[in-house]
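Engineer: Quick one: sequence plus predicted model below, questions after.
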Amino acid sequence: MNQDIEHAPRDAVILLSGGLDSATVLAMAQAQGFRCHALSISYGQRHVAELEAARALAEQAGCLSYRRIEMDMRLIGGSALTDPAIEVPTTPSDDIPITYVPARNTVFLSLAMGLAEVLGAQDLFIGVNAVDYSGYPDCRPAFLEQFQKLSQLATKAGVESGQGLRIHAPLLHMSKGEIIRQGIALGVDYAATVSCYQADDQGRACGVCDSCRLRQEGFVQAGVNDPTRYISAST
């Protein structure tokens, strides 16, 4: 095989939420030489500040393109992230928490798969994590494996050549501290990311939700200062 062709830059779709994990994944994909197209989903989430963070991160990283798809999963409800009548929990739970959004990652990956097919890309990056995560069923290795198999049946490339998407989840088995150390090594500006489930319009974090707790623990594990902007200066 021609080595120049084998090692030619490849296009990849990056699901970019604007949070800590997806910002790290974008940096990792670029470090591997991928030509990155960022995709964010406005799905009716209460923490809409993450979308502006995603746009800024994509611009800062020099992504080839940035797209934001609008949809409304509030019509489904069932999650504290999409139903304002359901409070965001502030204490850990052994059960799948109410911040789980039914079908979210399935929908996100489907949209990213469609974009990848249009772009002629075979690589898709997502920042799911099976170590420091909230117990969501769509953040597990088994889910990603099955979706990758689905892409072989659901895309033109998969049907015609048997080559579906390659789904990359580089954070899957990393702790939050390991993720942060990796991101810092790649120059990720974590002060520009928004992870909080109930961040205000300025992107400031509540400091008490599950996502904030995991993020705080991650910076402690990494041994670096937490650059997160909090609503309360005492948090």
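Structural biologist: Done, it's in. Numbering: from 1, shown residues only.

Engineer: from here on, contacts and neighbour counts on C-alpha atoms
Structural biologist: Fine.

Engineer: For this protein, just list every one of the strands.
Structural biologist: Remark: strands assigned in the chain by DSSP state E are 11-15, 35-42, 65-70, 123-125, 166-168.

Engineer: what residues does the longest one touch?
Structural biologist: Residues external to strand 35-42 that are found in contact with it (Cα atoms under 8 Å, 6 or more residues apart in numbering): 9-17, 26, 29-30, 48, 51, 54, 58, 63-72, 108, 112.

Engineer: try this one side by side with the last:
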Amino acid sequence: MDSTTLVTKLVRDGFSPTCVSFDYGQRHRKEIRYAARTADKLQLRHLILEAPIQSHSALRGHSEIPQNLSPADSGQSPTVVPGRNLVLISLAMTVGCGPVYVGCNADDAAVYPDCRPEFIKHLSLATQAAYGRSVEAPFVAMSKVDIYRLYVELGLKSNDSWSCYNGKGTPCGVCGPCIAIRGAKETCQK
């Protein structure tokens, strides 16, 4: 939902970004098909890059996806892929486009260290020094509720994005992203 909202907003704001998806061995590769569909709908170039990240994260199928785990739960989530955004953003820089935009948000920052504002700030300083291009995370201070409101405002529907970590036929409803999106919808409907 975050990346779909971001790219749709960028297009609405007059940008024509190149969309980049990554196959890093995640079990929810279905998100790549949804990204391709979004890029096609918005008439944008879409690249799929291989990113063989070595990790024992649940996202790579090495353990079960935790159910009913909220960002408030303490400890590192088994879905953390250490260094994921560092590697993926670095790979996106090789495409040779302008700034790299990422959908990191305040709720993700609670669980994923490489979604935190200070990480994005310092990585952007490094990429500017090395490549003359920044890393932009316009949602970094926004909650999932804020992003969902924008998603709806942009005319996006529930079948326009895929966030479920299980990657099966329908969203599982019990993984972190499913719970977060359901909570955002419920909050917005009040």
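Structural biologist: All right, it came through fine. As the structure is a prediction and not an experimental result, all values here were calculated from the model.

Engineer: just to revisit the earlier point, identify, out of the strands of the first structure, the most deeply packed stretch.
Structural biologist: strand 11-15 (a mean of 26; mean count of other Cα atoms under 10 Å).

Engineer: and it, how far out from the chain's middle?
Structural biologist: 11 Å (Cα atoms, centre = their mean, to the nearest Å).

Engineer: same thing with stretch 84-91 of the first structure?
Structural biologist: Using Cα atoms, centre = their mean, the offset of stretch 84-91 of the first structure from its chain centre is 21 Å.

Engineer: what residue of the second structure matches up with Asp138 of the first structure?
Structural biologist: The equivalent of Asp138 of the first structure in the second structure is Asp114 (alignment by TM-score structural alignment).

Engineer: excluding its backbone neighbours, what's nearest Gly187 of the first structure?
Structural biologist: Using Cα to Cα, 6 or more residues apart in numbering and skipping residues adjacent in sequence, the residue nearest Gly187 of the first structure is Ala27, 7.9 Å away.

Engineer: how deep is the equivalent of the one you found over in the second structure tucked in, by neighbour count?
Structural biologist: In the second structure, the residue paired with Ala27 of the first structure is Thr8, using TM-score structural alignment. Counted with other Cα atoms under 10 Å, residues neighbouring Thr8 of the second structure total 23.

Engineer: quick one: buried residues of the longest helix seen in the first structure?
Structural biologist: Criterion DSSP state H: the longest helix present in the first structure is helix 104-119. Under the neighbour-count criterion of 16 or more other Cα atoms under 10 Å, helix 104-119 of the first structure has 105, 108-113, 115-117 buried.

Engineer: Now which residue in the second structure aligns to Gly114 of the first structure?
Structural biologist: By TM-score structural alignment, Gly114 of the first structure lines up with Thr94.

Engineer: if I look at its match, how far off is Leu47 of the second structure?
Structural biologist: Computed as Cα to Cα, to the nearest Å, the Thr94 of the second structure to Leu47 of the second structure distance reads 12 Å.

Engineer: now swap in Gly98 of the second structure and tell me
Structural biologist: 15 Å.

Engineer: now swap in Pro99 of the second structure and tell me
Structural biologist: Distance from Pro99 of the second structure to Leu47 of the second structure, by Cα to Cα: 16 Å.

Engineer: cool, and Asn166 of the second structure?
Structural biologist: 23 Å.

Engineer: what's the answer for Gly61 of the second structure, then?
Structural biologist: Gly61 of the second structure is 24 Å from Leu47 of the second structure, by Cα to Cα.

Engineer: Kindly report the same for Ala92 of the second structure.
Structural biologist: Distance from Ala92 of the second structure to Leu47 of the second structure, counting by Cα to Cα: 10 Å.
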